[in-house]
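**Student:** below is the structure, and that's it, no one-letter string:
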């Protein structure tokens, strides 16, 4: 049996989260990816380090590479590499995937086709337009609106005009006058409902509706450009009621998030669920501090602690990583009370089957210290010992609350440094994108970003609303000479998102 070396993969209509699981797994494994214009660039972030990326995108009547050359390119690359031919939408819906597949058959090359969500269905869904609906449309028809070689299409306008179902034209914006005139000339009502869905399923999707007789004027008036879908039929009437995508709280807003790469992704997901366009700039690079491993184990074995205080999710992560690496038995922690700074830290603890005994109402290190101090006094604990795993740059906000009667062993279990690898991307985003909000979840996210920008680029921050997680972070930003437009009521990601949503409503 021949090994399959070529995969014709549909990337979906635009929103990267609509990519299928199989497609994503193949993208991660590919040696070569040959991709089209409509493929979301975020999808390509998941490729392996040495993957060869080849762009063969096409505009109307202007091609980077002729189809015949693309066919041969796939064949040539397949001789020694695993090739993913990545196409917007579905490979077989006006994607020329069939031509590529037949070429491979003629060359004796094994291949697989991975379907993708076609914009002709997924794009309508995101605009609140069901492609079929009982009582309105019992069928749908997908038509290419792009005349080959700038000639007349072989479209049967007479038959299309008589159809009562939904008509969807792909690649038809440039021929909107012909579509309008031919349908009306062949009997379609001039008052038939029409929708134009620009950049379907993407952050900047926009839907326009009109009557068929107004279609050309609607395109010109709103400057509607490709890629846009043209939808004709009674189902267009449902747009106003079912338009969930463009009515989300942060639709049309852009947020730049600054955390470690792993935590950025969680934050990004929440923001995108509310409709925001998100740029991730990891300003912090964290790593386990190797030189602290032996001393941590020594302290745990030789001292009996009353409390272990965690003031970040990373302190939990690297504390337990060290314990696992050193094969330390978690049962030896029994009897020790656990302090957690807030929900994110608690969530990390829960991964190890541990739940905190102390969590302050305000999610700061100082408030955690106050709550532990209160317990010590109430329970009259003498010679109290607290283990404090933390970052090498942690402040004394936690330790300063206690007097000398409490022994605190501070152990720096992880390093926290500036992620200089993100600098070029950061500058590019600030120069070329309209960023509405930039969020800071700690003082170090700001100080690191400030260092990455440099004095010569700090003015980029002036016209962007800065969102702070709390007082400590806000004070750090103010000391650098900047205003804080928004501050979360609680020191949590959820509270920051609520604050951004509250502010965004003012623009609606």
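**Tutor:** That came through, no problem. Because the structure is a prediction, the values reported are computed rather than measured. Numbering: from 1, shown residues only.
**Student:** contacts and neighbour counts: CA atoms only from here.
**Tutor:** Will do.
**Student:** pretty sure residue 411 sits in a helix.
**Tutor:** No: using DSSP: H, G, I helix; E, B strand; the rest coil, the assignment for residue 411 is strand, not a helix.
**Student:** wait, it touches residue 390, no?
**Tutor:** Yes: under the criterion of Cα atoms under 8 Å, residue 411 makes contact with residue 390 at 6.2 Å.
**Student:** more crowded one of these two?
**Tutor:** Taking other Cα atoms under 10 Å, residue 411 and residue 390 do not tie; residue 390 has more neighbours (24 against 20).
**Student:** residues making contact with the helix or strand where that one lies?
**Tutor:** Residue 390 is located in strand 385-391, with elements delineated by DSSP states H and E. With contact meaning Cα atoms under 8 Å, 6 or more residues apart in numbering, strand 385-391 is reached by 304-312, 314-316, 319, 406-416.
**Student:** could you do stretch 209-225 as well?
**Tutor:** So stretch 209-225 is in contact with 173, 176-177, 180, 184, 189-196, 198, 208, 232, 236, going by Cα under 8 Å, 6+ apart.
**Student:** next: stretch 404-415.
**Tutor:** Residues outside stretch 404-415 that contact it (Cα under 8 Å, 6+ apart): 285-290, 292-293, 296, 314-315, 318-319, 382-393, 399.
**Student:** please redo it, this time with the cut-off set to 7 Å
**Tutor:** 286-289, 292, 296, 315, 318-319, 383-392 (Cα atoms under 7 Å, 6 or more residues apart in numbering).
**Student:** report how many residues lie close to residue 378.
**Tutor:** There are 9 residues near residue 378, going by other Cα under 10 Å.
**Student:** for the closest residue to residue 112 other than its chain neighbours, give me its contacts.
**Tutor:** Using Cα to Cα, 6 or more residues apart in numbering and skipping the chain neighbours, the partner closest in space to residue 112 is residue 7 (4.9 Å). Residue 7 sits next to 83, 84, 85, 111, 112, 113 when contact means Cα under 7 Å, 6+ apart.
**Student:** one more to weigh against that first structure:
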């Protein structure tokens, strides 16, 4: 049953006074994931996007920016290290009718040490919300493949200043602590009755691309040969039966591209699928733009073509790339028109990306074979001109400065009159920052994925040739040929010309490479690690 609450105002209070009593600022604590914004809950994303001020740490702000999470801009962000009294600042900010998001790592109450702040906000009569986060302790054990089926388990998360730990004498246990506390935790385990030879599983750098887990013993953690060096890094230590993982459970660190640094030369076409798929295989991607798109030097030809589209002078318009769609859409908008001006036209598209981008403009192509990824392939699928069925035989092909002869010649043979129009120019992008150029040349990248011949030529032109140790993956045979013409040894050629297929092919190549190293009795190291070892030897 709901209860009615009447808010009384003094007899002399005006409307603004009553509103002030009813409307307060808001503070919402949002818990992050372990090391990625991917683990944010929907409630957390909503709270961050609706906030007018963000109070967090530089590292967590960078995590949000890298993931493209909608948050207050940097002018409305304050870092806790710069605030002498965080609670006082937030109270004053929220008192000005701000909605303040306090973004903390892990779960706010379990790991965020926020009790004093919460008390201050309650005393200030602020609206308060706490959005739970994924605790780092449970995240790390999951990422390490630790399972607790049918077992009682205790979870202990030690704060930074903890000098002691209460460890149970038996049973499965997971302890999250700082590396400087590991020896103390081991001593506490022995004092509680556990034996020094009891096995433990240690996970370092949990949730990052440097994560690695190894078996040890309680006694080893107490001695000088402990694998844990004192410091401020968090580690996870699993005691008891759960420390022995079933075979194959080390799923995270076993991803084929785990820890790999992959260079992705970009065009203006979208590469979200490629980046996301590589990340799912465990890679960290660095994107380098290689192409800039500019208007044609003389726009008169494109202007005439757009007027012809609007006036119904064409039977078909063929888009061979996302850039072609962008160029036509921009020119149509200059005339104050939108996609409806193309009604009555038949539309063809080359490639999945082009088809998907057309859909964002509200257009569905009449011809876009899913298994066709080249202009020559589209020409082979294109219908012949029929003077009885087709009211006209004119086709518009907006394109880059580079001509599309296979398409134009193929359509002409089918009886169509092709108007080949330059809609945009592609030029080399500016060189990437010096540290990236140096990393490319020195072999700090484990792999590079090329999505076209243009990306090969332009990357080498603006940043130099990738190191010989870097694994080269090409989206198809034509791109592979261009790589070889520029002195690159191609290790992987995608079985189909798609972004997902390219990522999967690289992952398969990495797994095959690791298997070959094991069979040869060699340690499995990433290409960049083997390059550094050879450099050090020399």
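**Tutor:** It's in. Since the model is a prediction, treat every value here as computed from it, not as a measurement.
**Student:** quick one on the thing from earlier: surely the residue nearest to residue 112 of structure 1 forms part of a helix?
**Tutor:** No: assessed with three-state DSSP, residue 7 of structure 1 is strand; it does not lie in a helix.
**Student:** from residue 49 of structure 1, how far off is it?
**Tutor:** Distance, residue 7 of structure 1 to residue 49 of structure 1, by Cα to Cα, to the nearest Å: 19 Å.
**Student:** still on that earlier bit, list buried residues within the contacts of residue 7 of structure 1.
**Tutor:** Buried subset of the contacts of residue 7 of structure 1 (neighbour count, 16 or more other Cα atoms under 10 Å): 83, 84, 85, 111, 113.
**Student:** which residue lines up with the last one in structure 2?
**Tutor:** Following TM-score structural alignment, the counterpart assigned to residue 113 of structure 1 within structure 2 is residue 130.
**Student:** so its match: helix, strand or coil?
**Tutor:** Following three-state DSSP, residue 130 of structure 2 is assigned to strand.
**Student:** grab the nearest non-local neighbour of it.
**Tutor:** residue 29 (4.6 Å).
**Student:** and what of residue 356 of structure 1?
**Tutor:** In space, residue 356 of structure 1 is closest to residue 338, 4.9 Å off (Cα to Cα, 6+ apart).
**Student:** for the one helix or strand that neighbour maps to, buried residues please.
**Tutor:** Taking DSSP H and E as the criterion, the element that holds residue 338 of structure 1 is strand 337-340. Buried residues in strand 337-340 of structure 1, counted by 16+ other Cα under 10 Å: 337, 338, 339, 340.
**Student:** how close does the last one sit to residue 310 of structure 1?
**Tutor:** When you say that, I think you mean residue 340 of structure 1. Noted for residue 340 of structure 1: a distance of 5 Å to residue 310 of structure 1, by Cα to Cα.
**Student:** do you have the strands of the stretch 201-350 of structure 1 handy? List them.
**Tutor:** Taking DSSP state E, counting those that start in this stretch, the strands of the stretch 201-350 of structure 1 run over residues 206-211, 228-232, 254-258, 277-280, 284-288, 307-310, 337-340.
**Student:** aligned partner of residue 228 of structure 1 in structure 2?
**Tutor:** Following TM-score structural alignment, the counterpart assigned to residue 228 of structure 1 within structure 2 is residue 235.
**Student:** state the distance from that match to residue 71 of structure 2.
**Tutor:** The value you get for residue 235 of structure 2 to residue 71 of structure 2, if Cα to Cα is used, is 30 Å.
**Student:** likewise residue 200 of structure 2?
**Tutor:** Distance from residue 200 of structure 2 to residue 71 of structure 2, by Cα to Cα: 40 Å.
**Student:** that older thread, how far away is the residue nearest to residue 130 of structure 2 from residue 108 of structure 2?
**Tutor:** On the measure of Cα to Cα, residue 29 of structure 2 and residue 108 of structure 2 end up 7 Å apart.
**Student:** looking at these two, which one has more neighbours?
**Tutor:** residue 29 (26 against 23).
**Student:** other SSEs contacting the helix or strand where residue 93 of structure 2 lies?
**Tutor:** Secondary-structure assignment from DSSP H and E places residue 93 of structure 2 in helix 86-95. Judged by 3 or more Cα pairs under 7 Å, 6 or more residues apart in numbering; DSSP states H and E, the packing partners of helix 86-95 of structure 2 are helix 115-123.
**Student:** hmm, back to that, in a markdown table, list the buried ones among the contacts of residue 7 of structure 1 along with distance to residue 502 of structure 1.
**Tutor:** Shown next, in a markdown table, are those (distance: Cα to Cα, whole Å):
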| residue | distance to residue 502 of structure 1 |
| --- | --- |
| 83 | 46 |
| 84 | 43 |
| 85 | 43 |
| 111 | 50 |
| 113 | 45 |
